[in-house]
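Asker: this one's sequence-less:
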């Protein structure tokens, strides 16, 4: 009974553990045998085990050599049995390492960290986001969920890729969504706008269902689906089409021919930031706080108060202790 349990336990071990255990047992066995056969040349059990490992791995230092015919026969059996097993062990490790790297690139390996950011959908916007995080040396891990890509190069993007449908629970569990802090859900470019928004809403529902505390930033393309995305649980909605429409209008109808260049250069050279208000600024008006931030090369453009965002409020507006400042800052 005990022997059967030991055999079952052995065959339930991972292949790497089984191989290293087998190699160790064989080397211990041959080391013990050679110690018994030639105790004068192998005075201790460790000497015999050392010879077995050196001989079985075909290194052959020559510091311990069997002299008797029986000892040499044991050496032959060791080379045939142990040498082949060690070679197979090394080949298995190499093949397993290559397979693991391929599975990582193919998005088959579950993420094992926590406090990470999940990105749903790989496109130019999310690619630039990962590049910005890497360039600013932000150490927070990124887990990408995408069903259209077959693999991704980790040398180029430094993210953990999960291949699959972002509405499937098993895929979200692979991404450890319960331990994530934020999720960025982008519009799927392979769908039409209405279909892309419906898919985004399904992704929001799935993410919130697995982690109600998750902060979700979602991209919505049509106005009619914005409320539905908020009802689904999105904390912040980004309307990329609104910005592009405004930019097109400025390009065609604005009197200045350089309006588009001005907007584009502003976006390229500045980044949006938010920060809690300094205690000494509470009680002062918006204008006074804006002047103080300008001294630090920051352009104050608005505040967040509770759930309300105020862009370019009245200069006489008095700021409160719980306000968040919204400003532009050079990269």
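Answerer: Nice, I can see it. Note that this is a predicted model, so its numbers are computed, not measured.

Asker: can we go C-alpha only for contacts and neighbour counts from here?
Answerer: OK.

Asker: might one say that residue 193 is in contact with residue 224?
Answerer: No. Residue 193 is not in contact with residue 224 according to Cα atoms under 8 Å; the separation is 11.0 Å.

Asker: between the two, which one's more packed in?
Answerer: Between residue 193 and residue 224, residue 193 has the larger neighbour count (other Cα atoms under 10 Å), namely 15 against 11.

Asker: the more buried one and residue 23, how far apart?
Answerer: 60 Å (Cα to Cα, to the nearest Å).

Asker: same deal with residue 235?
Answerer: Taken as Cα to Cα, the span from residue 235 to residue 23 is 56 Å.

Asker: what about the strands in the stretch 1-150 of the chain?
Answerer: For the stretch 1-150 of the chain, the strands defined by DSSP state E, counting those that start in this stretch occupy 117-120, 142-146.

Asker: which one, of those strands, ends up nearest to residue 259?
Answerer: strand 117-120 (32.5 Å; Cα to Cα).

Asker: number of nearby residues for the closest residue to residue 178 other than its chain neighbours?
Answerer: The shortest distance from residue 178 to any non-neighbouring residue, by Cα to Cα, 6 or more residues apart in numbering, is to residue 211 (5.1 Å). Per other Cα under 10 Å, the neighbour tally for residue 211 reads 17.

Asker: structure B:
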């Protein structure tokens, strides 16, 4: 009994409330079936009456005829209506809180086979838009700590707010079941600091998901080898790419 109670208390509040409402309706319906078996021929008839009565619909197709049955109806109207009203108010509150958490990046991502993109900038914006355009069914998880809400609210992009090198943030992004992880450079700090953060994130990602393909953007030549040692699948050396492009412009 203690084990069942412990498991019940661990359930989300909204799920506990659903269990209470269903239990009340089932008990009242079952009791009504045994109180008036000729009127409520089956337990289902009793439960149907309980639902209709508690919801204050009152079709009138099943009406108690005995004194005890009428007392049961009064008790159900007082208790059941209170539970159902509270249930719907809690459902509305839960929905609003869930939507806010989803928008602000506080909700865990629970699916697998997704693409994780670390860092919000123009490059990641273009990358995510390209993914959505080419593979609209592909889910993307964006990790960043500089923005306050999901910049892609009407798409398959799930936002996680937090530091990308912390296990808690990576667990919320479900990195261990990700297909690809893109780690982009942070242009808001120095190049050295950006590379240190990227490599630290890379180490944390590989430690949590050694099978995921990791693509990391490195700004300084000195950290390219460290990124290789850390186990990056692919390294994008931005400075080299930009320098090559500028040099080609001279031809």
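Answerer: Arrived safely. Not measured: the values here are computed from a predicted model.

Asker: on that earlier part again, tell me the counterpart of the residue nearest to residue 178 of structure 1 in structure 2.
Answerer: Taking TM-score structural alignment, the alignment pairs residue 211 of structure 1 with residue 209 from structure 2.

Asker: residue contacts, that match?
Answerer: 175, 176, 177, 178 (Cα atoms under 8 Å, 6 or more residues apart in numbering).

Asker: now residue 207 of structure 1
Answerer: 167, 172, 177, 214.

Asker: among those residues, which recur in structure 2?
Answerer: Of the contacts of residue 207 of structure 1, the ones still in contact in structure 2 (both residues aligned by TM-score structural alignment, their matches' Cα atoms under 8 Å) are 167, 172, 177.

Asker: SS state for the first one?
Answerer: To tie it back to what came earlier, the one meant is residue 167 of structure 1. coil (DSSP: H, G, I helix; E, B strand; the rest coil).

Asker: separation between it and residue 243 of structure 1?
Answerer: 28 Å.

Asker: the two: which is more packed in?
Answerer: For the pair residue 167 of structure 1 and residue 243, the greater number of neighbours falls to residue 167 (17 against 11), based on other Cα under 10 Å.

Asker: what lines up with that one in structure 2?
Answerer: Checking TM-score structural alignment: residue 167 of structure 1 goes with residue 165.

Asker: its match is in contact with residue 196, isn't it?
Answerer: No. If you go by Cα under 8 Å, residue 165 of structure 2 and residue 196 don't touch, sitting 10.5 Å apart.

Asker: got a list of what residue 50 of structure 1 touches?
Answerer: Contacts for residue 50 of structure 1 (Cα under 8 Å, 6+ apart) come out as residue 31.

Asker: and it, what's its match in structure 2?
Answerer: Under TM-score structural alignment, residue 50 of structure 1 pairs with residue 48 in structure 2.

Asker: so what's the counterpart of residue 233 of structure 2 in structure 1 up against?
Answerer: By TM-score structural alignment, residue 233 of structure 2 lines up with residue 235 in structure 1. Counting by Cα under 8 Å, 6+ apart, residue 235 of structure 1 makes contact with 215, 216, 217, 218.

Asker: so which of those is the most crowded?
Answerer: residue 218 (27 neighbours).

Asker: ok, that one to residue 118 of structure 1 distance?
Answerer: From residue 218 of structure 1 to residue 118 of structure 1 the distance is 12 Å (Cα to Cα).

Asker: same question for residue 292 of structure 1.
Answerer: From residue 292 of structure 1 to residue 118 of structure 1 the distance is 36 Å (Cα to Cα).

Asker: do the same with residue 70 of structure 1
Answerer: 64 Å.

Asker: can you check residue 237 of structure 1 too?
Answerer: Taking Cα to Cα, one finds residue 237 of structure 1 at 16 Å from residue 118 of structure 1.

Asker: okay, those two: which has more neighbours?
Answerer: residue 118 (27 against 17).

Asker: the more buried one maps to what in structure 2?
Answerer: Match for residue 118 of structure 1 (TM-score structural alignment): residue 116.

Asker: burial check on residue 40 of structure 1, number of neighbours?
Answerer: 9.

Asker: likewise for the one 5 residues further on?
Answerer: By the other Cα under 10 Å criterion, the neighbourhood of residue 45 of structure 1 contains 17 residues.

Asker: pretty sure it is touching residue 29, no?
Answerer: No. Counting by Cα under 8 Å, residue 29 is not a contact partner of residue 45 of structure 1; they are 10.2 Å apart.

Asker: what sits closest to residue 161 of structure 2 if chain neighbours are left out?
Answerer: residue 105 is the one closest to residue 161 of structure 2 (Cα to Cα, 6+ apart), at 4.6 Å.

Asker: that neighbour -> structure 1?
Answerer: That one, residue 105 of structure 2, aligns with residue 107 by TM-score structural alignment.

Asker: so what's that match up against?
Answerer: 150, 151, 152, 160, 161, 162, 163.

Asker: do the same with residue 204 of structure 2
Answerer: 165, 166, 167.

Asker: residue 37 of structure 2: which of the residues you listed is nearest?
Answerer: Distance to residue 37 of structure 2 across the contacts of residue 204 of structure 2 (Cα to Cα) is lowest for residue 167, with 59.3 Å.

Asker: that closest one: neighbour count?
Answerer: 16.

Asker: and what of residue 174 of structure 2?
Answerer: Residue 174 of structure 2, neighbours per other Cα under 10 Å, totals 21.

Asker: the closest residue to residue 109 of structure 1 other than its chain neighbours: neighbouring residues, count only.
Answerer: Leaving out its chain neighbours, the residue that sits closest to residue 109 of structure 1 by Cα to Cα, 6+ apart is residue 103, at 6.1 Å. Per other Cα under 10 Å, the neighbour tally for residue 103 of structure 1 reads 16.

Asker: likewise for residue 5 of structure 2?
Answerer: When counting by other Cα under 10 Å, one arrives at 9 neighbours for residue 5 of structure 2.
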